[in-house]
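K.L.:
Here is a sequence together with a model predicted from it:
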Amino acid sequence: MSGLETPLRCRAQEPAPGAAVRTVGRFEVLVDGAAVPTPEWRSRKARDLLRILISRRGRAVPRERLTDLLWGDEEEPARLAHWLSVALSTVRAVLDPRRLAPADHFVLADQASLALDVTHLTVDLETFLTGAAYGLRLREHGDPEAARTVLATTEQRYTGDFLADEPYGDWAGPAREEARAAYLHVVRELAELARHAGRVDEAARYLLRLLHHDAYDERAHLDLVRLLSAAGRHGEARRAQGTAPRGTRLPGQRFRRRGRARRLGCRGRGRGPDGAGGAVGDRAAAQGLGAGPDRGKAGVDGVDGMPVPASSAVTVAVSAFEAALLMP
């Protein structure tokens, strides 16, 4: 609907005084700094209409699409069109109760579509996304201190998912995922900035926030363990390692397994842990790599018919046992 899109781009970038909407976390409308009481809405559908328009971020929404989202398609089109007009009037009255601005100051409308004028209404979602984009650009352009200031302020504005009190509205999904992705990007960049500046506690705090929002973020687990290990905080690194989901590849895992394999292999005699028999130990014993009266002699039968010096017998047994430990 180009008739609505052009004014949205051309109007001055100054939000209208006195009206603001909170959507990051919970939904709330404020007029002159005071929250609008629920009874003033007179209809939940009017509130839902404003939420849908906010989720579209200034893009026009066809009237038929709005009526379908709000009431379904089982009613007569004329009745649905009337209900939408009533909901639109309610939204305008709530945002501008004293009728100080033109009717289309906050919500643009024509016969085909409706659109929120995000240049006239302060919406925290828009403020958050704008701040995130600006801070990330500063980071890309090589101004880490300015980027840290902007990104830290932006990160604090994210108090929850977009319209968290409307979890089942499919129409809110795209905006919710966009805001969430921007937040995770901001936090990751803040962690990197802190790490490069040597602020270990700050970097760890941001990495933990990433894991709070996504416990399966393998990169965040890796970065946290590496950060703590590099700082010499090995106990914390081990605890962080223990919180990683099963299957996460973390620093030191292969080293620990190999060390354990060597300790077990050095016990020799082709046995597994604590002297217990096992497939690897049995194979090693059958091949003369640590069991029987010939151990210690050079030129034992070896593996696959090839002679193996006695000095290599334990090494081969350990390698086989280690391979078994590292098998998925």
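P.N.:
Structure's in. What do you need? Computed from a predicted structure; not experimentally measured.
K.L.:
From now on I want contacts and neighbour counts done on CA atoms only, so please keep to that.
P.N.:
Noted.
K.L.:
quick one, helices of this structure?
P.N.:
For the chain, the helices defined by DSSP state H cover 2-10, 44-55, 63-71, 77-95, 124-140, 144-157, 173-196, 200-213, 218-230, 234-242, 253-266, 279-286, 310-326.
K.L.:
Second structure follows, compare the two:
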Amino acid sequence: MHETDELSRAELPLMRITTLGEFALERLVPGDQGDPPRYVRVARSEWGNRGPAMTLLKVLLCRAQRRALRSELIEAIWPDHEAINAAHALDSATSVLRRHILRAGDSGVMLLTLRSGGETALKLPGQHRLWVDADAFLSQVSGAMRVEHRGQSPIPLLEDALALARGEFLEDDLYAEWAQGRRHTVNGARHRALFKLVDLYLEDGQVSLAEEWLFAALEENPTDEDALCRLMTMLARQGRRREALQLYLYTEDVLQEEQAEPAAYTRDVARRIRQGLALSEQGARYAAAGGRAPSSLGGGGPPDWGSGIGEERSRMASLRAGRAVPPYQYRSLRHRPQRRFGVSTGWTLGCS
């Protein structure tokens, strides 16, 4: 039994890290009384007050092959390092990260020191020992593209990939320069995967599933104008112009709170929908068959929203004031309250 347990542990990553949404660490621990090993979340109290060590970990996760030179790490973590003993600070952070946060017991070192040509670098292990959700997501997206190239359906892989990509990459470090490159890579792959999945659903006539994923994207980020324009167009072509305009007005209000406004293209789409220009008016209902919808979606039907743009604007004002519906749930995104779209089979705009 002991040998079986050790074999199971050897086949699993020693740690798992969540970087999309709330940052979290998990360690692999032996099972109880012959049970298989399991992952246990590391309490924030163990790492929350170890700022330099955690920044070191995150910087390495953002680098190619999870590797960086000491000089690069010092420049990223302590850009004003002339005022401190940066070499000593890095040594201290490395020790804390290795001994307390990434401790692996008898399973080997989880933070390697590499020396070559007079340069010293630090490196984290790969996915087989240190699993990271963002890297798993990017791998799934690449795998989906390869599957499609072989003539197979990439839909299951795209669905699995997008299920991983819930939340902003390293949301506690939105303005850190060292995180921007990796964040752009993750966000770009997320958009490619989303719109590829939407296109595939539409090719198969599964319009409802395409809508659900676009609604989920707007729930995550209501200022995603690419998803907004795509969804508005789909709704308008089904004769659901009022619903499309409600989405636009909601996003417009969120942007106004950030002292911004919708892009010219988004405004033009809304104008055309409002005036009934260059958009087919189809009242047909679409039924979804096969595929998977985002797991966060709920049920329910559409309420009577009244008629006219003025009433829609009044409804949006009531939603913003929190009078017509239960209070908004908030979520960290760009360091501002994140309002959530309520998604239902009736495709209504609400709050949860």
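P.N.:
Looks like it arrived, so ask away. Model, not experiment: these values are computed from the prediction.
K.L.:
Give me the TM-score for this pair.
P.N.:
In this superposition the chains share a TM-score of 0.62, using TM-score structural alignment, normalised by the length of structure 1; 237 aligned residues with a CA RMSD of 3.1 Å.
K.L.:
Make a markdown table from the helices of structure 1 and add mean neighbour count and distance to D32 of structure 1 to it.
P.N.:
A markdown table is the format used below for the helices of structure 1 (neighbours: other CA atoms under 10 Å; distance: least, CA to CA, whole Å):
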| stretch | mean neighbour count | distance to D32 of structure 1 |
| --- | --- | --- |
| helix 2-10 | 13 | 24 |
| helix 44-55 | 20 | 18 |
| helix 63-71 | 17 | 28 |
| helix 77-95 | 17 | 10 |
| helix 124-140 | 18 | 16 |
| helix 144-157 | 18 | 20 |
| helix 173-196 | 19 | 26 |
| helix 200-213 | 19 | 34 |
| helix 218-230 | 20 | 42 |
| helix 234-242 | 15 | 47 |
| helix 253-266 | 16 | 58 |
| helix 279-286 | 19 | 76 |
| helix 310-326 | 19 | 64 |
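K.L.:
Out of those helices, which is closest to S113 of structure 1?
P.N.:
helix 63-71 (5.0 Å; CA to CA).
K.L.:
which residues are contacting that closest one?
P.N.:
45, 48-49, 73, 80-81, 84, 112-114 (CA atoms under 8 Å, 6 or more residues apart in numbering).
K.L.:
How about residues contacting stretch 77-94 of structure 1?
P.N.:
Applying CA under 8 Å, 6+ apart, the external contacts of stretch 77-94 of structure 1 come out as 36, 40-43, 45-47, 49-50, 63, 66-67, 71, 99, 103, 106-107.
K.L.:
how far away is the closest residue to L102 of structure 2 other than its chain neighbours from Y39 of structure 2?
P.N.:
Of all residues not flanking L102 of structure 2 in the chain, M110 sits nearest, at 6.0 Å (CA to CA, 6 or more residues apart in numbering). Computed as CA to CA, to the nearest Å, the M110 of structure 2 to Y39 of structure 2 distance reads 17 Å.
K.L.:
if you count what's nearby, which of those two comes out ahead?
P.N.:
When M110 of structure 2 and Y39 are compared for neighbours, M110 comes out ahead with 21 against 17, by other CA atoms under 10 Å.
K.L.:
Do I have it right that the more buried one meets L122?
P.N.:
No. Using CA atoms under 8 Å, M110 of structure 2 makes no contact with L122, being 10.4 Å away.
K.L.:
Nearest to V24 of structure 1 among the helices of structure 1 would be which one?
P.N.:
helix 124-140 (6.2 Å).
K.L.:
just checking, what residue in structure 1 corresponds to V147 of structure 2?
P.N.:
The equivalent of V147 of structure 2 in structure 1 is L138 (alignment by TM-score structural alignment).
K.L.:
gap between the nearest residue to that match once chain neighbours are set aside and A132 of structure 1?
P.N.:
Once flanking residues are discounted, L138 of structure 1 sits nearest to A147: 5.1 Å by CA to CA, 6+ apart. Distance, A147 of structure 1 to A132 of structure 1, by CA to CA: 10 Å.
K.L.:
same check, this time on L116 of structure 1
P.N.:
Taking CA to CA, one finds L116 of structure 1 at 22 Å from A132 of structure 1.
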